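S.K.: Sharing a sequence plus its predicted fold:
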Amino acid sequence: MTRIDLPRTDVGPCESFGERWTKLAAERSALCLGVAPSSSWLARWDLTDDVRGAAAYCDRILRAATGVAAVKVQVPFFARFGPEGLDLLARFTERCHEHGSLVVMDAKVGDADDTMHAYADLYLGPGSRLGGDAVTANAYMGLRSIHPLAVRAGQVGAAVLVLVRTSNHAAEEVQQASSTDDRTVAQRLADDVAAWNHAQAPDASWGPFGAVVGARLPESADLVARLPRCVVEVPGLGRPDRATAEVLAAVPDGRGDALLTITSGVLRHGPDVGALRTALEAWRERIRP
């Protein structure tokens, strides 16, 4: 196990994100719906490219996705509308919680540690501006820089999902680069995330750090295996360049903490609410063990 010298985090009395997620996934399936009110998706759904169009988009998502365990929100597609867009995102999150769904804020935050308290106030847990249950984070400034965000996550039962390996082609030259011990950058980051969770909560099933692994096989399976006791988001379901079997092969049978995200594979069936609901149910059945 990699040794890591991050400070100890006090874990709050509430259920961890991992505990909440695994219960919901067992009940509703591990499917997570991507939510992306971009200009292109609003146009495809014949909606105006403004906050009113985004609100109509969110309403249809909410009516179709009442039974999903989680949604993953692309924050910039809301933030581009300014304060009204952030208000819409806060309302959308609240309504998802009313349906019992967890909300992952895909913000990819990455900054110096003295700013992370502000990001926590914006994204994580009850009392934050947006009320998310998890947020994605970029560790390019070092894992220690994310520590204040993880402190809040541990206190409120949320999670920080570290971008261990992303699926965009431009990331390969950085994330697959070899470090001094011949591990790739992604492998070393996965090992450090796992070590940090173990150090912070040695007696718990999950720590406040999770991971995003968007690699192809065999790299995806290797990285997921390096992340025990971590909620791991594995995107790629429904993409034309990814077979379902390849995405699922990264997650061993019986591993109940994986979060499987699908976006275009469902959204392309919109804007009809019934068609969206049917597509979600079909994918839930498709990924059941």
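M.R.: Nice, I can see it.

S.K.: Please make it C-alpha for all contacts and neighbour counts, starting now.
M.R.: OK.

S.K.: Which helix or which strand is home to the most centrally placed residue in the chain?
M.R.: In the chain, the residue lying closest to the centroid (Cα atoms, centre = their mean) is residue 104, at 4.9 Å. Element membership for residue 104 (DSSP states H and E) is strand 102-109.

S.K.: could you point out which element follows that strand?
M.R.: Counting by DSSP H and E, the element after strand 102-109 in chain order, helix or strand, is helix 116-123.

S.K.: sorry, back to before: I'd like to check what contacts the strand holding residue 104. Which residues are they?
M.R.: 21, 69-76, 93, 96-97, 119, 123, 132-138, 163 (Cα atoms under 8 Å, 6 or more residues apart in numbering).

S.K.: Narrow those to those in strands?
M.R.: Using DSSP state E, the subset of the contacts of strand 102-109 located in strands is 70-74, 134-137, 163.

S.K.: which one of the residues you listed has the most neighbours?
M.R.: residue 70 (30 neighbours; other Cα atoms under 10 Å).

S.K.: now the strands for the chain?
M.R.: Here the chain has its strands, by DSSP E, at 31-35, 70-74, 102-109, 134-137, 159-165, 209-213, 232-237, 258-262.

S.K.: Now render the ones in strands among the contacts of strand 102-109 as JSON lines, adding distance to residue 179.
M.R.: Output for the ones in strands among the contacts of strand 102-109, formatted as JSON lines (distance: Cα to Cα, whole Å):
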{"residue": "70", "distance to residue 179": "35"}
{"residue": "71", "distance to residue 179": "34"}
{"residue": "72", "distance to residue 179": "31"}
{"residue": "73", "distance to residue 179": "33"}
{"residue": "74", "distance to residue 179": "31"}
{"residue": "134", "distance to residue 179": "29"}
{"residue": "135", "distance to residue 179": "27"}
{"residue": "136", "distance to residue 179": "24"}
{"residue": "137", "distance to residue 179": "21"}
{"residue": "163", "distance to residue 179": "17"}
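
S.K.: ok, and here's another one to check against it:
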Amino acid sequence: MSFGSRARAAMAAYGPACVGIDPHSELLAEWDLPDSVDGLDRFASICVEAFAGQVAFVKPQSAFFERFGAQGVVILERTIQDFRHTGSLVILDVKRGDIGTTAAAYADAYLDEDAPMAADAITVSPYLGFGSLQPFFDVAHKNDAGVFVLALTSNKEGAEVQHAMNGDTSVAGGMLAQLASLNAGETPMGSFGAVVGATIGSSVEDLAINGPLLAPGFGAQGGTADDIRRIFGTVIDNVIPSTSRGVLGEGPDVSSLRGSVARVNSELVGS
């Protein structure tokens, strides 16, 4: 099954919420875990126990694992493998973007099904030009994986690039239009998505890309169900709202974590 098909099935089975797996030092301290490889290992194991086969999507943030060096990357690999094929889809948040053979190597590292760190989908940055992402799309298509392209991010610094005009079209609008072209005719939706922040307030861009829309910033960062409804309107069924602290703040108790994400899904479905 394509990533778009698997994403639609997972959303129908579990609800749309994505849990960000973000083991930053403050969260480890809240869980009474040391800010060390051992603390990271315990954190990741609890997240797998709590969320594998219980939520539609998990989104490990690679940087929070990489900061521990090679041992942290080993834990990230194991965490991805523990989540894969449980019913929960792994969106690895790496925001890679490069050109030529380097982009192809990144794509092979994260999207080739035989790679140690193979995920269901990854995040990428298009700001070396949308065409520079072609190796990611090619490897994703070959492996039934997904790609999420940064389009309208919620950080205030993003506007100077994303809202810049290229003729009559904004940079972000151009990215979205090219994603729509890649996804044209795909059912139930395409596998190439956009990252559109839940805290951007509003958007004049056409978000009907026939693909998944990853919406970070939901929950503790300020995005609400009303924001999701207002920003995404008629394409809300394609939205994957992502929350980290809003759910992980209930840890490390596994039942509390599961209860927290259940409440998030209930709030989103009710929206």
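M.R.: Good, I have the coordinates. Since the model is a prediction, treat every value here as computed from it, not as a measurement.

S.K.: and the aligned partner of residue 249 of structure 2 in structure 1, what does it touch?
M.R.: Applying TM-score structural alignment, one finds that residue 249 of structure 2 aligns to residue 268 in structure 1. Contact analysis of residue 268 of structure 1 by Cα under 8 Å, 6+ apart lists nothing.

S.K.: which residues in structure 2 does the strand holding residue 104 of structure 1 match up with?
M.R.: Taking TM-score structural alignment as the measure, structure 2 aligns residues 89-96 with strand 102-109 of structure 1.

S.K.: Could you do stretch 33-49 of structure 1 as well?
M.R.: Mapped onto structure 2 using TM-score structural alignment, stretch 33-49 of structure 1 covers residues 19-35.

S.K.: who touches that stretch?
M.R.: 39-40, 42-44, 47, 55, 57-61, 64-65, 242-245, 247-249, 251-252, 261.

S.K.: Give me the buried entries from the residues you listed.
M.R.: 39-40, 42-44, 47, 55, 57-61, 64-65, 242-245, 247-248, 251-252, 261 (16 or more other Cα atoms under 10 Å).

S.K.: from the chain's centre, how far out does stretch 82-101 of structure 2 sit?
M.R.: Relative to the centre of its chain, stretch 82-101 of structure 2 is centred 8 Å away, using Cα atoms, centre = their mean, to the nearest Å.

S.K.: Could you pull out the buried residues of it?
M.R.: By 16+ other Cα under 10 Å, the buried positions in stretch 82-101 of structure 2 come out as 83-84, 87-94, 96-99.

S.K.: With distance to residue 128 of structure 1 added, can I get the strands of structure 1 in a markdown table?
M.R.: Formatted as a markdown table, the strands of structure 1 follow (distance: least, Cα to Cα, whole Å):
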| stretch | distance to residue 128 of structure 1 |
| --- | --- |
| strand 31-35 | 20 |
| strand 70-74 | 16 |
| strand 102-109 | 12 |
| strand 134-137 | 12 |
| strand 159-165 | 14 |
| strand 209-213 | 19 |
| strand 232-237 | 23 |
| strand 258-262 | 23 |
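
S.K.: Nearest to residue 189 of structure 1, out of those?
M.R.: Proximity to residue 189 of structure 1 (Cα to Cα) singles out strand 159-165 among the strands of structure 1, at 6.1 Å.

S.K.: Can you give me the buried ones in stretch 79-93 of structure 1?
M.R.: Buried positions in stretch 79-93 of structure 1, judged by neighbour count with 16+ other Cα under 10 Å: 79, 81, 85-93.

S.K.: for stretch 140-157 of structure 2, same thing?
M.R.: By neighbour count with 16+ other Cα under 10 Å, stretch 140-157 of structure 2 contains the buried residues 140-141, 143-154.

S.K.: can you tell me which residue in structure 1 aligns to residue 237 of structure 2?
M.R.: So residue 237 of structure 2 corresponds to residue 256, using TM-score structural alignment.

S.K.: nearest residue to residue 40 of structure 2 other than its sequence neighbours?
M.R.: What sits nearest to residue 40 of structure 2 in space, not counting adjacent residues and going by Cα to Cα, 6 or more residues apart in numbering, is residue 23, at 6.8 Å.

S.K.: ok, that neighbour - how many residues close by?
M.R.: Other residues close to residue 23 of structure 2 by other Cα under 10 Å number 24.

S.K.: same check, this time on residue 181 of structure 2
M.R.: When neighbours are counted by other Cα under 10 Å, residue 181 of structure 2 comes out with 12.

S.K.: Can you find the partner of it in structure 1?
M.R.: Under the alignment (TM-score structural alignment), residue 181 of structure 2 maps onto residue 195 of structure 1.

S.K.: With residue 153 of structure 2 instead?
M.R.: Matched to structure 1 by TM-score structural alignment, residue 153 of structure 2 sits across from residue 166.

S.K.: Would you mind measuring from that match to residue 119 of structure 1?
M.R.: 21 Å (Cα to Cα, to the nearest Å).

S.K.: How much space separates residue 221 of structure 1 from residue 26 of structure 1?
M.R.: 22 Å.

S.K.: again, but for residue 169 of structure 1
M.R.: 33 Å.

S.K.: quick one: the helices in structure 2?
M.R.: With DSSP state H as the criterion, structure 2 has helices at 3-14, 25-30, 37-51, 62-66, 70-83, 100-111, 134-142, 159-162, 171-183, 225-232, 245-248, 254-270.

S.K.: which non-adjacent residue is nearest the match of residue 153 of structure 2?
M.R.: Using Cα to Cα, 6+ apart and skipping the chain neighbours, the partner closest in space to residue 166 of structure 1 is residue 214 (4.7 Å).

S.K.: count of neighbours near that neighbour?
M.R.: Using other Cα under 10 Å, residue 214 of structure 1 is surrounded by 22 other residues.

S.K.: hang on, it packs against residue 220?
M.R.: Yes: using Cα atoms under 8 Å, residue 214 of structure 1 is in contact with residue 220, at 6.9 Å.

S.K.: what does stretch 203-212 of structure 1 contact?
M.R.: Outside stretch 203-212 of structure 1, the residues that touch it by Cα under 8 Å, 6+ apart are 16-19, 136, 150-151, 153-154, 157-166, 190, 193-194, 196-198, 200-201, 227, 229-235.

S.K.: now the end-to-end length of that stretch.
M.R.: Terminal residues of stretch 203-212 of structure 1 lie 23 Å apart, using Cα to Cα.

S.K.: and what of stretch 75-88 of structure 1?
M.R.: First-to-last distance for stretch 75-88 of structure 1 - Cα to Cα - comes to 11 Å.

S.K.: in structure 2, what residues pair with that stretch?
M.R.: So stretch 75-88 of structure 1 sits over residues 62-75 in structure 2, by TM-score structural alignment.
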